[in-house]
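K.L.:
pasting the sequence and the predicted coordinates here, then a few questions.
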Amino acid sequence: MRCPTKSCDSFAGLAWAPYMDWGQSDLHHRLVLPWRGFWRSTWSRRELLNGHWFRFEIFLLGLLFVAVPYFASNNIAAHYLGTVWDPEMWLDREIPVINWMIIPYAALYLFYPATLVVSPRHDRGRAELVLAMQTLILATLFCSFFFLVFPAEIDLRDQLDLDSLTDLESSLFGFIHFSDNPWNAWPSLHIVHSYILARLMTHWLSREHEGKPLARAFVVLLWVEYALLCISILTTKQHYLFDLVTGLAVGMVAWRLFQPALELVASDGGGQVAEDAGWT
């Protein structure tokens, strides 16, 4: 298959190898570039309900392939495993509790629907959304390996003064503590997922709404929230400092590994990528 642009030729060996010879492409290319045939059924319904069904289906697949592995590993660690290596250091208990920061912490769960809302409704945007979902799935499975092989209990909740919480704070802490056992320490998937999604939304808004004040304001708000989220995993005693550092590292590496996929869609277009990947 011919690479359509000169700039694409410069990385043809990287991005186009899976389509030239799927059997000989290396593991990295097989994982981060379009999964051959995997998204065929979902892609065939991309125009249903004016494109809204496609987003909803991506959300459902995210629950299946992202949420299920996370909560499964979390419950396995909590009920059947013990700490293999404790990443706690003296500084973790010196960081003060800040009750209200449970709000930016819980706001992670807004990143997922926000990404779907921001995603463009053309084939390029849809292909990028699918490839981003692949990245989230792989990042989740990668982190879940450490959660199960090197489990660590996050033993910090005793520092919380639950009697001092407002009603909102109490509700949010209650929800988090009920749904998320104090395990799955490092790398922090809170940090990994939010970094990838923040970069993806920024990528779309900068391209699709360049120069628009509302888009710029949203991007600023997004990264302020991300900064608060990074701090909040420490000040709500949900994570250790080591979890934050390793989460940032994994998120940045995952985004870097995602670049060939974005470049492929940019050079060839979403429709052609879908055809080459066997989605149509």
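P.N.:
Alright, I've got the coordinates. Numbering: from 1, shown residues only.

K.L.:
can we go C-alpha only for contacts and neighbour counts from here?
P.N.:
Will do.

K.L.:
helices along the stretch 151-280 of the chain, start to end?
P.N.:
Ranges of helices in the stretch 151-280 of the chain, per DSSP state H, counting those that start in this stretch, are 167-179, 189-208, 213-235, 241-268, 270-276.

K.L.:
how about the ones you listed, which one is nearest Tyr19?
P.N.:
When the helices of the stretch 151-280 of the chain are compared by C-alpha to C-alpha, helix 270-276 sits nearest Tyr19, at 6.5 Å.

K.L.:
what residues are up against Trp100?
P.N.:
By C-alpha atoms under 8 Å, 6 or more residues apart in numbering, the residues touching Trp100 are Glu169.

K.L.:
scratch that, Glu169
P.N.:
Contact analysis of Glu169 by C-alpha under 8 Å, 6+ apart lists Asn99, Trp100, Ile102, Ile103.

K.L.:
determine which two of these are furthest apart.
P.N.:
Asn99 and Ile103 (8.6 Å).

K.L.:
helix, strand, or coil at Asp86?
P.N.:
Taken by DSSP: H, G, I helix; E, B strand; the rest coil, the conformation at Asp86 corresponds to coil.

K.L.:
give me the buried positions along the helix or strand encompassing Ser41.
P.N.:
In the assignment (DSSP states H and E), Ser41 maps to helix 40-44. For helix 40-44, a neighbour-count test (16 or more other C-alpha atoms under 10 Å) marks Arg40, Thr42, Trp43 as buried.

K.L.:
so what touches that helix?
P.N.:
Against helix 40-44 from outside (C-alpha under 8 Å, 6+ apart): Phe54, Glu57, Ile58, Ala274, Gly278, Trp279, Thr280.

K.L.:
now for the helix or strand that that helix is followed by, which elements pack on it?
P.N.:
Toward the C-terminal end, the helix or strand that comes next after helix 40-44 (DSSP H and E) is helix 52-62. Here helix 52-62 touches helix 40-44, helix 108-118, helix 123-149, going by 3 or more C-alpha pairs under 8 Å, 6 or more residues apart in numbering; DSSP states H and E.

K.L.:
deepest in the core, which of the ones you listed is it.
P.N.:
helix 123-149 (a mean of 20; mean count of other C-alpha atoms under 10 Å).

K.L.:
now it, how far from the chain's geometric center?
P.N.:
Its chain's average C-alpha position is 6 Å from that of helix 123-149, according to C-alpha atoms, centre = their mean, to the nearest Å.

K.L.:
who are the packing partners of that helix?
P.N.:
Using 3+ C-alpha pairs under 8 Å, 6+ apart: helix 123-149 touches helix 27-32, helix 52-62, helix 68-80, helix 189-208, helix 241-268, helix 270-276.

K.L.:
could I get the ones you listed as CSV with mean neighbour count?
P.N.:
Putting the helices and strands packed on helix 123-149 into CSV (neighbours: other C-alpha atoms under 10 Å) gives the following:
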stretch, mean neighbour count
helix 27-32, 15
helix 52-62, 16
helix 68-80, 16
helix 189-208, 20
helix 241-268, 19
helix 270-276, 19
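
K.L.:
ok, and here's another one to check against it:
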Amino acid sequence: MQQQPQVQRLPRQPGGVSMRQRWLHLALNGLVFSICYPLANLLAHQQHTRRSLAFAWDETIAFAAWMVVPYITSGLIFMLMFFAVRTAEQLRVVSRRLLLATVAGCLVFAMVPARFAFERPTVHDVVPAALYGWLDLVDQPYNQFPSLHVAYCVIFWCALRPLCGGWTRAALAVWLLLVGASTVFTWQHHLLDVAGGIVLGLAATATIRPGATRAHAVAFSYLIMAALALFGAIALGSPIAAYAAASLLLVAAAYRTRRAGFLGKQAGRHPLRAWLLFWPYLAGYRLTWLLVRLRERRRPALMQMAPGLWIGRCLSNAEARRLPPDCHVIDLSAELPETARLRGNYLHIPLMDLHAPRPAQLRAVLAAIAQQHAAGRPVYVHCAMGYSRSRLIARLYLRKHPPCPSRSTN
């Protein structure tokens, strides 16, 4: 009897990504590009930039009107990239590479503005003329070095090459080469700009490595914010924005090296040095804390997880009165000062926000709770907002020290 062929179901690929995530990453990259690139163009125009990076051999490159077609498709490929990748990790990698290339390239545009050296010939063919007309509306003869078109092509290739094979990979390679070449044949860029774009694309690819996006997500976010603040400092000539950029860069370095105590918080308070170096960071957390208190004003600021174990956020003096007498406080937050009422029986073990704690840090916190419970004292464990770090510690502690059923009903 002939067996019926069985249809083999393909397993669901781990790390799947939703359409919402794809659109969010596309929107973020589009927003940053839409702000930085035109602003860099505007700055160069206002400065009446005449600097050119053309060499003698650039004069020998012929103008090819129809090369505007592959040139225009770069924007389409840019958008499709966010829907071509298959996993959440691939999406994070390509999104961050493009974001890094955009911000770094626009920083160079602002610091070293340059203009294309030659006047583009008049185009008579209808289709290319229309495309060049549209290009003139959205672009200017500035933003030369490095070529973002070329940098993006490098990033496109590194992201898409593993996802295709055979003739599709060959067709992709040919088209991306055409897009890169179109930057010079449309008289948008010089050869030095192309070389700079290749370097920028390779640098962005080498900086953002697959498998490390979750571990360095916070550090990358602060790095991008620091770069945007620096861009604003250049655009506005603002020393305050330059200070914010330097401060955010220090925060990014602290998260990259996972230095939980980088603010130097002692006895529940920040030293003057921390305020001088990290005022934007500390002020941002303070504002967030105030907004959280406002939003959750009808909810309790703390909760009892088990007999003798309370968790929550940083408390005000009024909220601190709800704790039992002689409660020992374990402060996991490096970002906010401790209220004066709770600085008596107080221990500070900083854990980085939005970061998985190190095993040694977890052991230290759990041992401190166990020590206080062994002495018969209640414990209040809190982080900044009461959302993640304190809840994690409570879960781990109760897993190792489950409450006695007879006591839990009291």
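P.N.:
Good, I have the coordinates. Being a predicted model, the structure only gives us computed values, none of them experimental.

K.L.:
post the TM-score for the overlay when you can.
P.N.:
Scored against TM-score structural alignment, normalised by the length of structure 1, the superposed chains reach a TM-score of 0.67; 206 aligned residues with a C-alpha RMSD of 2.6 Å.

K.L.:
the helices and strands packed on helix 52-62 of structure 1: which one's closest to Ala72 of structure 1?
P.N.:
Counting by C-alpha to C-alpha, Ala72 of structure 1 lies closest to helix 123-149 out of those; the figure is 9.1 Å.

K.L.:
just the angle for the closest one relative to helix 241-268, thanks.
P.N.:
Here helix 123-149 of structure 1 runs at 150 degrees with respect to helix 241-268, directions being taken by axes from the mean of the first three to the mean of the last three C-alpha atoms, to 10 degrees.

K.L.:
any idea of the angle helix 123-149 of structure 1 forms with helix 189-208?
P.N.:
Using the same axes, to 10 degrees, helix 123-149 of structure 1 lies at 170 degrees relative to helix 189-208.

K.L.:
name the nearest of the contacts of Glu169 of structure 1 relative to Asp158 of structure 1.
P.N.:
Using C-alpha to C-alpha, these come closest to Asp158 of structure 1 at Asn99, 13.5 Å.

K.L.:
structure 2: which residue goes with the closest one?
P.N.:
Structural alignment (TM-score structural alignment) places Asn99 of structure 1 against Ala65 in structure 2.

K.L.:
ok, the residue most central in space within structure 1 to Arg199 of structure 1 distance?
P.N.:
Ranked by distance to the mean C-alpha position of structure 1 (C-alpha atoms, centre = their mean), the top residue is His193 at 2.7 Å. Going from His193 of structure 1 to Arg199 of structure 1 by C-alpha to C-alpha, to the nearest Å gives 10 Å.

K.L.:
counterpart of Leu98 of structure 2 in structure 1?
P.N.:
Correspondence of Leu98 of structure 2 to structure 1, assessed by TM-score structural alignment: Leu136.

K.L.:
residues contacting that match?
P.N.:
Residues near Leu136 of structure 1 by C-alpha under 8 Å, 6+ apart: Val66, His193, Ile196.

K.L.:
Ser188 of structure 1 too?
P.N.:
Shown in contact with Ser188 of structure 1 (C-alpha under 8 Å, 6+ apart): Cys143, His239, Asp243, Leu244, Thr246, Gly247.

K.L.:
can you tell me which of those residues is nearest Leu229 of structure 1?
P.N.:
Among the contacts of Ser188 of structure 1, Leu244 lies closest to Leu229 of structure 1 (C-alpha to C-alpha), at 10.2 Å.

K.L.:
what do we get in structure 2 for the closest one?
P.N.:
Under the alignment (TM-score structural alignment), Leu244 of structure 1 pairs with Val194 in structure 2.

K.L.:
for Val220 of structure 1, same thing?
P.N.:
In structure 2, Val220 of structure 1 lands on Ala170 (TM-score structural alignment).

K.L.:
tell me the spacing between that match and Ala151 of structure 2.
P.N.:
Distance, Ala170 of structure 2 to Ala151 of structure 2, by C-alpha to C-alpha: 19 Å.

K.L.:
report the distance from stretch 60-70 of structure 2 to the chain centre.
P.N.:
36 Å.

K.L.:
same question for stretch 102-122 of structure 2.
P.N.:
Worked out by C-alpha atoms, centre = their mean, stretch 102-122 of structure 2 lies 25 Å from the chain centre.

K.L.:
now the end-to-end length of that stretch.
P.N.:
OK, stretch 102-122 of structure 2 end separation, C-alpha to C-alpha: 30 Å.

K.L.:
do stretch 271-280 of structure 1 as well
P.N.:
End-to-end for stretch 271-280 of structure 1, by C-alpha to C-alpha: 9 Å.

K.L.:
could you find the closest non-adjacent residue to the aligned residue in structure 2 for Leu172 of structure 1?
P.N.:
Under the alignment (TM-score structural alignment), Leu172 of structure 1 maps onto Leu131 of structure 2. Excluding the flanking residues, the one nearest Leu131 of structure 2 by C-alpha to C-alpha, 6 or more residues apart in numbering is Val68, at 7.0 Å.

K.L.:
just to revisit the earlier point, pull the contacting residues for the residue nearest to the centre of structure 1.
P.N.:
By C-alpha under 8 Å, 6+ apart, the residues touching His193 of structure 1 are Leu136, Gly251.

K.L.:
one more: the one 3 residues further on?
P.N.:
Under the criterion of C-alpha under 8 Å, 6+ apart, the contact partners of Ile196 of structure 1 comprise Leu136, Gly251, Met252, Ala254, Trp255.

K.L.:
let me know the closest of those to Ala185 of structure 1.
P.N.:
Nearest to Ala185 of structure 1 among those: Gly251, at 14.9 Å, using C-alpha to C-alpha.

K.L.:
what's the distance between the nearest residue to that closest one once chain neighbours are set aside and Ser44 of structure 1?
P.N.:
Computed as C-alpha to C-alpha, 6+ apart, the closest residue to Gly251 of structure 1 that is not its neighbour in sequence is Val192, at 4.3 Å. Computed as C-alpha to C-alpha, the Val192 of structure 1 to Ser44 of structure 1 distance reads 30 Å.

K.L.:
what helices or strands is whichever strand or helix holds Ile102 of structure 1 leaning on?
P.N.:
Using DSSP H and E, Ile102 of structure 1 sits in helix 102-106. Helices and strands touching helix 102-106 of structure 1, by 3+ C-alpha pairs under 8 Å, 6+ apart, are helix 167-179, helix 213-235.

K.L.:
of those, which stretch is the most buried?
P.N.:
helix 213-235 (a mean of 17).

K.L.:
next, the angle helix 108-118 makes with it.
P.N.:
160 degrees.

K.L.:
where does Gln361 of structure 2 land in three-state SS?
P.N.:
helix.

K.L.:
ok, the contacts of helix 40-44 of structure 1 vs Thr115 of structure 1, which is closest?
P.N.:
Ile58 (10.9 Å).
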